[in-house]
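Participant: no sequence for this one, just the structure:
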C-alpha cells in the first residue's frame, strides 16, 4: 500500500486543468486581456481628436461609470494600483513612523505603498477560507500588543502608532469585512481596502470597496478589466474624493493659464487614452464576470474528483470574481508544488505560486509581524491556474 506522500498524481492534476480550459493553444497564459467591444473605436477617437493625455472626456466618464458599477459615491482614476494605494494611505493620515497592518500574503505593492509614506508595514496572518486577513486572529493579537489612547492605537512593544489596516481581497475573494470593520472600530484603526484584484466581487451583496474609508483598484493588463496600466481610488466620503482628485493632479488649483499649487501633489493622473480603453472594458465587464464564474464552476466540479488537491472557492456570503483561479495542495503534498509547476509549464500551462510572504523579503524582514502559520501554509501549497475570460 502506498503511503500518503506518494498518492498524489501530478499528471492527473495537469490533465484536469487541460480538460477544463478547452483550448488547442500550445501555450495557455495565466490571465490575458480580452478586447471584444468598443476598445478600438474609443481609443481611435482619442488619437483622431488628439485628446490622449491627462485631459479628456473618457477620464470623467470612466470615473463616473466605475462609481456607478461599484456603488460608491466617488471614483478617482490614477496611473496604477500602487499609486492608488499610496494616495489612500495619505488620505487617511498615515504618517512617517506609523505602523500599517497588512497581510503577509499579499502582492508587494501593498508593502511598497506603505514604505512610500515612510511608514512601517506590520504583517498579519490569513485564514484559509478567504485567503485574506483573519479578523478574529487579528483582534486577539491586537488585544495583546496594542493600547488604545486618545491619540489612537499604539504598539506597546515598539511605541509606534498603529494607524490603519489594509486587507487585500486575494485573487478576488472578499475578506471578512464585517469582522474587520468591528476590529477597526474597537482599536481606532482606519480601514483601507486593497481591492486591486476584486472588481466585480461582493460581500453580503455589496461590492468590495464600500467597507473601507478608501479603497484601491488596479487595471493592470492581467486584471479582470484593463486600461493597460491604471488604477482607481474609491470612497463614499465626498471630501476625501475631492482631495484624492486634487492630490493626484499635482495639487493644481483651477486657473485659465497660471500654475498655482497649494500642497505637495503627485502626477498620478490616468491618461485619457487609457481611460477610453477602460470605458469599453467596463461595458463588457458583466459578461466577463459571468464567463469567469462559469470557468471557476467547471474547475470546481473537475477538481472535486481529484485527490490531494482542493479548488479555492468563494466563502459564505461572498460572490467572487474569480480573478485568478487557484488550487491548494494538501499539506502533506506541498513539497510537490514546484514539481507540479514544472510539469504544468512543460505542458504549456502557465501556472504560478502565490507571492513570497512579505517578511521573507530582505527589505521587510525586520518589520513587526505576528506568527503567520496559515499564510505560510498557503504560500507553500497554492498554485494559480489559467483564468482568462476567453477560456
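Facilitator: Arrived safely, thanks for sending. These numbers were taken from a predicted model, which means no experiment stands behind them.
Participant: From now on I want contacts and neighbour counts done on CA atoms only, so please keep to that.
Facilitator: Will do.
Participant: For the longest helix belonging to the chain, what is the distance to the chain centroid?
Facilitator: Counting residues, the longest helix in the chain under DSSP state H turns out to be helix 272-303. Relative to the centre of its chain, helix 272-303 is centred 15 Å away, using Cα atoms, centre = their mean, to the nearest Å.
Participant: helices and strands around the helix or strand that that helix is followed by, which ones?
Facilitator: Next in sequence after helix 272-303, counting helices and strands by DSSP states H and E, comes strand 309-311. Under the contact definition 3 or more Cα pairs under 8 Å, 6 or more residues apart in numbering; DSSP states H and E, strand 309-311 sits against helix 272-303, strand 325-329.
Participant: what inclination does the first one have with respect to strand 325-329?
Facilitator: Translated: helix 272-303. 40 degrees (axes from the mean of the first three to the mean of the last three Cα atoms, to 10 degrees).
Participant: Buried residues in helix 272-303, which are they?
Facilitator: The neighbour-count check on helix 272-303 (16 or more other Cα atoms under 10 Å) flags 272-282, 284-285, 288-289, 291-293, 295-296, 299-300, 302-303 as buried.
Participant: tell me what that helix is packed against?
Facilitator: Where contact means 3+ Cα pairs under 8 Å, 6+ apart, helix 272-303 is packed against helix 10-21, helix 39-49, helix 57-70, strand 309-311.
Participant: repeat for the last one
Facilitator: If you count contacts as 3+ Cα pairs under 8 Å, 6+ apart, strand 325-329 packs onto strand 309-311, helix 373-381, strand 382-385.
Participant: do you know which of the helices and strands packed on helix 272-303 lies nearest residue 250?
Facilitator: helix 57-70 (16.2 Å; Cα to Cα).
Participant: so that closest one versus helix 272-303, what angle?
Facilitator: Using the same axes, to 10 degrees: helix 57-70 against helix 272-303 is 30 degrees.
Participant: And here is the other one:
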C-alpha cells in the first residue's frame, strides 16, 4: 500500500461551511452584496477587538487600499521587508511609490534595530517629514509583515513610527489569531496595533475563503475611506456618482459564508497547530543539524507555518532535503527568494541585508495543515531522522 501524500498547508472545511454556502445560494445572495459579508466583517472585528473591518478580494488588495488610505503617493517611499512574499511589496509599486528594503531579525520579521538605525543615520526629519538623504523623497510608511504567525517587535516599531512620523501598515496575512500575552500591547492582536492591518484568507492560510482578505483599523474614518475605495468610490449609489478612482475589491457573499464558518473554528485550528508544532520541536531538535525556529516570547502565536533550520552538520542541504522529502510524498518548500534580489526590485535601495540571506539558504517550511494528524507529523520526523536509510 503506497504512502499517502502529505501537503504543506491545506484548509480544513469541517464546520458549517456547506450550511452557510447553501443558504447563500438558496437565497440567491452570491455576489458582493448579502448578509454574510457584513456578518463576517463584524465577527472578525469582534474577534481581533478592532473598531471595524472591511472585506476585500485578497490580502494584496487590502495592502493596496491600506497604502492609499495612509496617504502614500507616487512621490513617496515605503520601508518594506526583503524576507517576505512578494505580494507584501508589489502594492507599493501599484501606487507608484518606491520601496526601501530592510533586513530581518531572528523572528524572520523586520529588524527593528536596523529600522531605527536607518531612520536615524540615513534620513532627516524635516518639518515632520522623514526624508531619505539618498533620494530626498518622503518616507511615509512602513509595511511590517508578521512572518509565519510570529510577531514583529511592535513596541519598538511603534516608538520609531511615532518618533519619525511614519504610518505603520501591519501585513498580518499570516498571523490572524496571534496576539501579545505581555508587555505594552498585552491582549492586542496582530493587525490592530499600527495604523491599519490586513489579513488574508488564501487557500493555504489558517482560515480561508478560497481567496479574500480583510482590512482592520481602530480609525473609523480610515475604515470608511477603505470601504468607499473598495466599492468603486460611489458618492451616490442611486445615480452612480463617483468622486474618485475606486476599485472592485469587495468580497463575495459566498466567500464570506465560508469565512464565517472558518472563523468559528479558528481557535481549534490554532490548538491543533500548536500541538503539532510542539511535537515537531520536541523530536526534531534532538536531530543533529536540525532545529525548529522558535516563536517570539510574550505572544500567543497562531502557529501558521513551522520553520525548519538546516545547518551544515546535517547530511543533506536545504535543496537536497526538499528533493528527498518530495520522494517520500511530503510537500515542503524553501522560504521566499529575497524581494530586493528579484528582477523588478534589483535597483531599489536595500539596507544592510545580512540575516535574511542566511535564513534564505537554511530554512524550509514543513507540513503544518490544521488537519495534520500526529501520525503524519511522526512520519515527517522519522524521514528527517534517518535520511541515509530512507534514501
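Facilitator: Nice, thanks for sending it over. What you are looking at is a predicted structure, and each value in this text was computed from that prediction instead of being measured.
Participant: care to give me the TM-score?
Facilitator: The TM-score (TM-score structural alignment, normalised by the length of the first structure) is 0.91; 366 aligned residues with a Cα RMSD of 1.4 Å.
Participant: so how much does the longest helix of the first structure differ from the second structure once superposed?
Facilitator: The superposed helix 272-303 of the first structure is, by mean Cα distance after the TM-score superposition for the first structure, a mean 0.7 Å from where its aligned residues fall in the second structure.
Participant: so where is that helix in the second structure?
Facilitator: Mapped onto the second structure using TM-score structural alignment, helix 272-303 of the first structure spans residues 253-284.
Participant: Residue 263 of the second structure touches residue 44, doesn't it?
Facilitator: Yes. Using Cα atoms under 8 Å, residue 263 of the second structure is in contact with residue 44, at 7.4 Å.
Participant: Show me what residue 259 of the first structure lines up with in the second structure.
Facilitator: Aligning on TM-score structural alignment places residue 259 of the first structure opposite residue 240 in the second structure.
Participant: ok, and the closest non-adjacent residue to that match?
Facilitator: residue 234 (6.3 Å; Cα to Cα, 6 or more residues apart in numbering).
Participant: Would you mind measuring from that neighbour to residue 246 of the second structure?
Facilitator: For residue 234 of the second structure, the distance to residue 246 of the second structure equals 8 Å [Cα to Cα, to the nearest Å].
Participant: intersection of neighbour lists for those two?
Facilitator: In terms of Cα atoms under 8 Å, 6 or more residues apart in numbering, residue 234 of the second structure and residue 246 are both contacted by the residues residue 228.
Participant: and the residue lying closest to residue 3 of the second structure once chain neighbours are set aside, what is it in contact with?
Facilitator: Spatial nearest neighbour of residue 3 of the second structure, excluding adjacent residues (Cα to Cα, 6+ apart): residue 329 at 7.3 Å. Applying Cα under 8 Å, 6+ apart to residue 329 of the second structure gives the contacts 3-6.
Participant: quick one: residue 311 of the second structure and residue 287 of the second structure, what's the gap?
Facilitator: 11 Å.
Participant: neighbour count winner among the two?
Facilitator: residue 311 (17 against 14; other Cα atoms under 10 Å).
Participant: Aligned to that one, what sits in the first structure?
Facilitator: That one, residue 311 of the second structure, aligns with residue 330 by TM-score structural alignment.
Participant: and the aligned residue in the second structure for residue 103 of the first structure, how many residues sit next to it?
Facilitator: Taking TM-score structural alignment for the superposition, residue 103 of the first structure sits opposite residue 81 in the second structure. Residue 81 of the second structure: 29 surrounding residues under other Cα under 10 Å.
Participant: Test my guess that residue 81 of the second structure contacts residue 108.
Facilitator: No. Contact criterion Cα under 8 Å: residue 81 of the second structure and residue 108 do not qualify, at 9.5 Å.
Participant: Residue 314 of the first structure contacts residue 173, doesn't it?
Facilitator: Yes. Using Cα under 8 Å, residue 314 of the first structure is in contact with residue 173, at 6.0 Å.
Participant: quick one: common contacting residues for those two?
Facilitator: In terms of Cα under 8 Å, 6+ apart, residue 314 of the first structure and residue 173 are both contacted by the residues 130, 320.
Participant: out of these two, which sits in the more crowded spot?
Facilitator: A side-by-side neighbour count of residue 314 of the first structure and residue 173, using other Cα under 10 Å, places residue 173 first with 30 against 19.
Participant: The more buried one corresponds to which position in the second structure?
Facilitator: For residue 173 of the first structure, the residue aligned by TM-score structural alignment is residue 150.
Participant: what's the distance between that match and residue 84 of the second structure?
Facilitator: Residue 150 of the second structure is 13 Å from residue 84 of the second structure, by Cα to Cα.
Participant: For the aligned partner of residue 300 of the second structure in the first structure, which non-adjacent residue is spatially closest?
Facilitator: Residue 300 of the second structure maps onto residue 319 in the first structure when the alignment is built from TM-score structural alignment. Spatial nearest neighbour of residue 319 of the first structure, excluding adjacent residues (Cα to Cα, 6+ apart): residue 202 at 4.9 Å.
Participant: what does residue 169 of the second structure give?
Facilitator: residue 143 (4.8 Å).
Participant: The host helix or strand of that neighbour vs the first structure, mean deviation?
Facilitator: Secondary structure assigned from DSSP H and E places residue 143 of the second structure in strand 138-145. Taken against the first structure, strand 138-145 of the second structure registers an average deviation of 0.8 Å after superposition, with mean Cα distance after the TM-score superposition for the first structure.
Participant: gap between that strand and the chain center?
Facilitator: 15 Å.
Participant: what's the answer for stretch 352-368 of the first structure, then?
Facilitator: With Cα atoms, centre = their mean as the basis, stretch 352-368 of the first structure stands 17 Å off its chain's centre.
Participant: okay, it sits on what stretch of the second structure?
Facilitator: Under the criterion TM-score structural alignment, stretch 352-368 of the first structure matches residues 333-349.
Participant: Next, work out how far apart residue 300 of the second structure and residue 274 of the second structure are.
Facilitator: 10 Å.
Participant: and the counterpart of residue 203 of the second structure in the first structure, what is it in contact with?
Facilitator: Aligned by TM-score structural alignment, residue 203 of the second structure pairs with residue 221 of the first structure. Residues near residue 221 of the first structure by Cα under 8 Å, 6+ apart: 32-33, 227-229.
Participant: isn't there a helix covering residue 221 of the first structure?
Facilitator: No. According to DSSP: H, G, I helix; E, B strand; the rest coil, residue 221 of the first structure belongs to no helix; its state is coil.
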